[in-house]
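1. The sequence isn't on hand, but the structure is:
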């Protein structure tokens, strides 16, 4: 459709609308539509006040509960469509069908909106629901009004050629809608497959994360390829855009690509996995999630460190639970020289053995490490099997128990004592103030 034909079509449409507006039956139908709108709003308000969705849909399956909720929320549209359709049937029997065309158009538009809302009730993403609902209803409205073919021709008449691809408003709209639907379907399929992979007990956590990421990436790539092929875009014609993407990766996306590749390497070599206790620099905590760009490390005090994957590949990482969850904990303490070091070591081992969370498979040990200036230094070592529950707390429990045992046995903890000697008299300057 060229511009001259489009102008003629618009002019004819305006003439048709002007002829209809001058007809008295137009205002009769408009009044009936307004009356049907008032009835629909009143009935919908009464239904919402009487229906309690919480008690009504309790115990129902989730899809049915969502369907009923959407139906109650769209009750005004349903009532309007039914009332308008009944009024139109009455007018068809009383007068010519052409005098009630506005009523059947309004009823058809209302029914189309109701069907679309019910069809999108299973989608959780509200933005996707609005986008699909509005797009589908716009197409349905144009089809009901008989303007779909002419609108499609008009949108396709204006186009530019980019890299061998004919880009028109129609192509952009079709690609956007198809891409949204395809990505939503890939997300649904991905979540289903993720649940199946997560429930597989014979897969390690790192392998589960790797499979989930690969499945998600493959589904997204497949969805994009299918949409581009469906709208008529030849993938070979996108070579210029792939070259631009390569240049962008070379100049500005190195870190993103490096983190993505590093994440794949970490998942493949299983050096770290969800649940491990690691130390990276000054950050210590348990890995709670492994993402495409970073890993999340929970510190245990409410903080979470987001460490880029590249840092785990290029920097030194301490994995406390790489091959074994048993972790060695050290407690250093001192006593004065009046204590028997053998008795101190024996007492420390007894205290550690009686402390909860300390494993009995590897018994504690205590060694004297140094004869220091103020006393003897000791090192008490013991093993725990649950480092994810914290190491500072068990270390604190052992030190408190040692303090109580030392007080009970009369063992004193040294502290520095300094003697200050004053040689000779100190000069004192006395200032006598005049009392007057």
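-> Arrived safely, thanks for sending. These numbers come from a predicted model, not from an experiment.

2. going forward, measure contacts between C-alpha atoms and count neighbours the same way
-> Noted.

3. SS state for residue 302?
-> coil (DSSP: H, G, I helix; E, B strand; the rest coil).

4. The residue nearest to residue 26 when sequence neighbours are not counted sits in which helix or strand?
-> Spatial nearest neighbour of residue 26, excluding adjacent residues (Cα to Cα, 6 or more residues apart in numbering): residue 20 at 6.5 Å. According to DSSP states H and E, residue 20 maps onto helix 3-21.

5. What sits closest to residue 290 if chain neighbours are left out?
-> In this structure, residue 290 finds its nearest non-sequential neighbour in residue 296, 6.4 Å apart by Cα to Cα, 6+ apart.

6. A helix includes that neighbour, no?
-> No - using three-state DSSP, the assignment for residue 296 is strand, not a helix.

7. can you pull the contacts of it?
-> Neighbour list for residue 296: 287, 288, 289, 290, 304, 305, 306, 307 [criterion: Cα atoms under 8 Å, 6 or more residues apart in numbering].

8. ok, now residue 66?
-> Residue 66 touches 121, 122, counting by Cα under 8 Å, 6+ apart.

9. Can you give the distance of the helix or strand it falls within from its chain's centre?
-> If you go by DSSP H and E, residue 66 is part of helix 62-73. Centroid separation between helix 62-73 and its chain, computed with Cα atoms, centre = their mean, to the nearest Å, is 25 Å.

10. before we go on, here's another structure to hold up against the first:
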């Protein structure tokens, strides 16, 4: 008990001692500002800030008009210019204060430009951090990294890094033999963020090179990119934890227990992940394939870890779980080749010569765009119906992504024009109603007319 009380007293005393030290340094700084030359430096800094503000107000509209005239520039460059335009005041302040510091250092004692040097370093550091963090894509991560970098650089320029580190290390909890301080947590977050950004950059660069390699099939490209991402992000995570001194032995035991729990709670998710890997390995479907799954017909945009993105002809995008593609019946119209055979049915009157009808139908289909000539259409009689002789017309296309309904409609229109030109009639059922002797027409209800017998 005495040991625990001693540790608690030390933990409570450490922040108090650091706070007292910082308060003493703040008093020294305030007293220093009361000296004449320090007051002059503050006044000069305020004047330079007002001058930068006026320059930003005067030149800002001209810069904005110049930016609007750069319509052909890439989007990333325009976003960079917008970011610089929003920070014109800081840019002008940095451009004004540094020459002032250099002039004062050359004509006066260094101590008489000390505060201006600190302000110039802070302004330049903040500007550089703002520009560099703009390359981080994620907005939340960018904001967090920017504020953390601003805080740490400010403490470093003011010479308060050791005090801040001591304060963060004093705030800690004991987990068995491991002491977890706030400083260690912040270190881990910073290192992990840097490693994750690096892994993301390497992953994107390598993925672009893999996709440009035409010798690798599309499905193997997706599989290679996914495996690369898993390896890079996992390595970044474990290297980051190891770099800040986290013992991975206990983490391995904990991850095993978590894995068992996830195996029971996330069976569907795991099933979709495994199904996605199987789809990539057996190459049964790949990006660009045209497939039918139930009533969904479209082409595959991308293969994800959990689902497959399918776009239909009407612009809808369906996200089909990988498990459904493994367990369900899928029609892949372009699995081994792009050739697709389509069938349409029609009928003609019994008075028309079947040989002539077949010849006219084949010639009409040949004249339709997208119908293949080296796989010529064929037409066969499939039956004698109640009112017509029934035919089937078969033809081939090689671009199912162009749609199936539209090509069928074009072939039907070609048949209609050809039949009209050659006096071929398309019959339709006709019905005769006969009145029996002694029957009367019941007109009591106009919407329900019927014939009744006496």
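-> Nice, thanks for sending it over. Source: prediction; values computed, not measured.

11. what TM-score comes out when they're superposed?
-> The TM-score (TM-score structural alignment, normalised by the length of structure 1) is 0.88; 429 aligned residues with a Cα RMSD of 3.0 Å.

12. For the stretch 201-350 of structure 1, just list every one of the strands.
-> 277-280, 283-290, 294-298, 304-308, 317-319, 327-335 (DSSP state E, counting those that start in this stretch).

13. residue range for the third one in structure 2?
-> Aligned by TM-score structural alignment, strand 294-298 of structure 1 corresponds to residues 307-311 of structure 2.

14. mean deviation (superposed) between the matching stretch and structure 1, please.
-> Average distance, stretch 307-311 of structure 2 versus aligned residues of structure 1 after superposition (mean Cα distance after the TM-score superposition for structure 1): 0.9 Å.

15. Now the helix or strand following the helix holding residue 66 of structure 1 on structure 2. Mean distance?
-> Later in the chain than helix 62-73 of structure 1, the nearest helix or strand by DSSP H and E is helix 75-94. Compared with structure 2 after fitting, helix 75-94 of structure 1 deviates on average by 4.9 Å (mean Cα distance after the TM-score superposition for structure 1).

16. So which elements touch helix 75-94 of structure 1?
-> Helix 75-94 of structure 1 sits against helix 24-50, helix 101-119, with contacts defined as 3 or more Cα pairs under 8 Å, 6 or more residues apart in numbering; DSSP states H and E.

17. Kindly recompute the last result at 10 Å.
-> helix 24-50, helix 62-73, helix 101-119 (3 or more Cα pairs under 10 Å, 6 or more residues apart in numbering; DSSP states H and E).

18. Might you report the residue contacts of the aligned residue in structure 1 for residue 20 of structure 2?
-> Under the alignment by TM-score structural alignment, residue 20 of structure 2 pairs with residue 11 in structure 1. Taking Cα atoms under 10 Å, 6 or more residues apart in numbering, we find residue 11 of structure 1 in contact with 5, 17.

19. For residue 411 of structure 1, see how far away residue 11 of structure 1 is.
-> 105 Å (Cα to Cα, to the nearest Å).

20. do residue 144 of structure 1 as well
-> Where residue 411 of structure 1 is concerned, residue 144 of structure 1 sits at a distance of 95 Å (Cα to Cα).

21. Looking at the two, which is more packed in?
-> Counting neighbours by other Cα atoms under 10 Å for residue 144 of structure 1 and for residue 411 shows that residue 411 has the greater number, 19 against 16.

22. Quick check, that one in contact with residue 375.
-> No - contact criterion Cα atoms under 10 Å: residue 411 of structure 1 and residue 375 do not qualify, at 11.7 Å.

23. shared neighbours, those two?
-> Common neighbours of residue 411 of structure 1 and residue 375 (Cα under 10 Å, 6+ apart) are 335, 336, 337, 338, 339.

24. Next up, the contacts around the residue nearest to residue 26 of structure 1.
-> Residue 20 of structure 1 sits in contact with 14, 26, 27, 99, where contact means Cα under 10 Å, 6+ apart.

25. Redo those as JSON lines? Include distance to residue 427 of structure 1 and neighbour count.
-> Putting the contacts of residue 20 of structure 1 into JSON lines (distance: Cα to Cα, whole Å; neighbours: other Cα atoms under 10 Å) gives the following:
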{"residue": "14", "distance to residue 427 of structure 1": "113", "neighbour count": "12"}
{"residue": "26", "distance to residue 427 of structure 1": "116", "neighbour count": "18"}
{"residue": "27", "distance to residue 427 of structure 1": "114", "neighbour count": "14"}
{"residue": "99", "distance to residue 427 of structure 1": "121", "neighbour count": "18"}
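
26. next one: stretch 148-157 of structure 2 to chain centre, how far?
-> Counting by Cα atoms, centre = their mean, stretch 148-157 of structure 2 comes out at 32 Å from the chain centroid.

27. Output the residue interval of structure 1 matched by that stretch.
-> Against structure 1, stretch 148-157 of structure 2 falls on residues 135-144 (TM-score structural alignment).

28. can you pull the buried residues of that stretch?
-> By neighbour count with 16 or more other Cα atoms under 10 Å, stretch 135-144 of structure 1 contains the buried residues 136, 137, 138, 140, 141, 142, 144.

29. quick one: contacts of that stretch?
-> 104-106, 108-110, 112-117, 129-130, 132, 134, 145-152, 173, 177.

30. mind redoing it with 8 Å?
-> So stretch 135-144 of structure 1 is contacted by 105, 108, 109, 112, 113, 116, 148, 149, 151, 177 (Cα under 8 Å, 6+ apart).

31. cool, stretch 322-338 of structure 2 as well?
-> Contacts for stretch 322-338 of structure 2 (Cα under 8 Å, 6+ apart): 271-273, 275-276, 279, 284-285, 289-294, 306-308, 339-340, 398-400.

32. can we see that at 6 Å?
-> 272, 275, 276, 289, 290, 291, 292, 293, 307, 398 (Cα atoms under 6 Å, 6 or more residues apart in numbering).

33. Tell me the spacing between the counterpart of residue 159 of structure 1 in structure 2 and residue 196 of structure 2.
-> Taking TM-score structural alignment, residue 159 of structure 1 has residue 172 as its aligned residue in structure 2. Distance, residue 172 of structure 2 to residue 196 of structure 2, by Cα to Cα: 26 Å.
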